[in-house]
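Colleague: my questions concern the predicted model and sequence given below.
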Amino acid sequence: MGLRPKIWHNLAGPACDVFINHRTVDTRRTIVRLLYDHLIQQRCKPFLDAETMKPGDRLLDTIDKAIRGCKVGVAVFSPRYCESYFCLHELSLLVESKKRIVPIFYDVKPSQLHVKESTILSCSQKDLKRFNLAVEEAKSIVGLPFDSSKDDWSELVREASKAVVSKVNEEISA
């Protein structure tokens, strides 16, 4: 009888409580990193692409599995958020998977969020429809507004973390 190697697979994707959806160029060095660190201090397991993914991971497969396996999504909307196929894909998957979403409107008002066909190159009509539905759904969720030129960063991180931990706990209790 031969020895069989043990192969470890996490079919649900990376184990995480919270998926952080954001536009890297707008938010990684500001709110997203602060929120990620604060959630870890609160004993949550956040998924942040740059922190959680490793070389060799398949980008969309890993992200899609993390979204399907998370309890709560945080969508950090920023001025150029709706120009990103990846942001909109992740948001659509969060909405389609019926995940609770905590929106943060970072330097943007919900009414300013629009998916423009011209900014998302080579995107199918089906995806555009999904993206528009997801953005409209997210705009109807009470979120945290933030103006980086005048609002308090630590207050935003505290409020966002509190909202996220509350939603995670609700999911665990459900």
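Modeller: Nice, I can see it. On a predicted model such as this, the values are computed, not experimentally measured, just so you know.

Colleague: from now on I want contacts and neighbour counts done on CA atoms only, so please keep to that.
Modeller: Will do.

Colleague: can you give me the strands for the protein?
Modeller: 18-22, 46-47, 72-77, 100-106, 144-146 (DSSP state E).

Colleague: buried residues in the last one, which are they?
Modeller: The neighbour-count check on strand 144-146 (16 or more other C-alpha atoms under 10 Å) flags 145-146 as buried.

Colleague: which residues sit in contact with the residue nearest the centre of the chain?
Modeller: Geometric centre of the chain, nearest residue: Asn21, 2.1 Å, by C-alpha atoms, centre = their mean. Applying C-alpha atoms under 8 Å, 6 or more residues apart in numbering to Asn21 gives the contacts 48, 73-76, 87, 90-91.

Colleague: so where's the longest helix in this protein?
Modeller: Secondary structure assigned by DSSP state H gives helix 153-173 as the longest helix of the chain.

Colleague: and here is the other one:
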Amino acid sequence: MASSSIQNVSHWPYDAFLSFRGADTRKSFISHLYAALNGKGIYLFKDDKELERGASISPGLLKAIEDSRISIIVFSQNYASSTWYLDELVKIVQCKNKNDHQQMVFPVFYDVEPTVVRKQMGSFREAFSKHEEAFKENLEKVKNWRDALKEVANISGWELKEYSFNQHPVVS
């Protein structure tokens, strides 16, 4: 019955959109989170396809973001290395800030500190160095990615460590 308030809102085809870097989390945390939320009757959009290098974010995926009441973003060590996920994040932030949409956003910091994401340190710094080189003709795109990361990393979220997750799995 916990999800009935979410499901009664007919405006939203999906209760939640799940954004995550598959290589980092798909077979561990994400599968457990998805099962727990789905088991509570929360209708999630989760893109299970492996992404091709250089592929653009699909219009269907952008629509799924727009059609979700909530976005759950699972930041992991390599999240910023994928331009696909960064484009997804920019779209999520746009939906969050849209006056007639007001999507709720919940960040999860999986084995990465919020400060690392917010200040783009460590693996995030390395990823952005590569992006700035690859997109030197379109640095505005890189700036949008950086701004979206900062905005979402400033939202209070959950911090999970790999070792603590293995000892205490998601409780449904």
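Modeller: That came in fine, so what should we check first? Predicted, not measured: the structure shown is a model, and the values here were computed from it.

Colleague: please state their TM-score.
Modeller: The TM-score (TM-score structural alignment, normalised by the length of structure 2) is 0.72; 139 aligned residues with a C-alpha RMSD of 2.3 Å.

Colleague: reformat the contacts of Asn21 of structure 1 as JSON lines; add neighbour count and distance to Phe146 of structure 1.
Modeller: Listed next are these as JSON lines, based on neighbours: other C-alpha atoms under 10 Å; distance: C-alpha to C-alpha, whole Å:
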{"residue": "Leu48", "neighbour count": "20", "distance to Phe146 of structure 1": "20"}
{"residue": "Gly73", "neighbour count": "27", "distance to Phe146 of structure 1": "18"}
{"residue": "Val74", "neighbour count": "26", "distance to Phe146 of structure 1": "14"}
{"residue": "Ala75", "neighbour count": "25", "distance to Phe146 of structure 1": "13"}
{"residue": "Val76", "neighbour count": "25", "distance to Phe146 of structure 1": "10"}
{"residue": "Cys87", "neighbour count": "21", "distance to Phe146 of structure 1": "19"}
{"residue": "Glu90", "neighbour count": "23", "distance to Phe146 of structure 1": "22"}
{"residue": "Leu91", "neighbour count": "28", "distance to Phe146 of structure 1": "19"}
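
Colleague: tell me which two of these sit farthest apart.
Modeller: Comparing all pairs in these by C-alpha to C-alpha, the longest separation belongs to Leu48 and Leu91, at 14.2 Å.

Colleague: helices along structure 1, start to end?
Modeller: Under DSSP H, structure 1 gives helices at 24-27, 33-41, 49-52, 59-69, 85-96, 125-139, 153-173.

Colleague: Ala15 of structure 1: which of the ones you listed is closest?
Modeller: That would be helix 59-69 among these, by C-alpha to C-alpha, at 6.8 Å.

Colleague: average offset between the closest one and structure 2?
Modeller: After superposition onto structure 2, the mean distance of helix 59-69 of structure 1 to its aligned counterpart is 1.1 Å, using mean C-alpha distance after the TM-score superposition for structure 1.

Colleague: who does that helix touch, helix- and strand-wise?
Modeller: helix 85-96 (3 or more C-alpha pairs under 8 Å, 6 or more residues apart in numbering; DSSP states H and E).

Colleague: matching residues in structure 2 for the helix it packs on?
Modeller: Counting by TM-score structural alignment, helix 85-96 of structure 1 pairs with residues 83-94 of structure 2.

Colleague: which one of the helices of structure 1 is the most hemmed in?
Modeller: Of all the helices of structure 1, helix 85-96 carries the top mean neighbour count, a mean of 21, counting by mean count of other C-alpha atoms under 10 Å.

Colleague: what do we get in structure 2 for Leu34 of structure 1?
Modeller: In structure 2, Leu34 of structure 1 lands on His32 (TM-score structural alignment).

Colleague: in structure 2, what residue corresponds to the residue nearest to the centre of structure 1?
Modeller: Checking TM-score structural alignment: Asn21 of structure 1 goes with Ser19.

Colleague: now that match: how far from Pro59 of structure 2?
Modeller: Distance, Ser19 of structure 2 to Pro59 of structure 2, using C-alpha to C-alpha, to the nearest Å: 15 Å.
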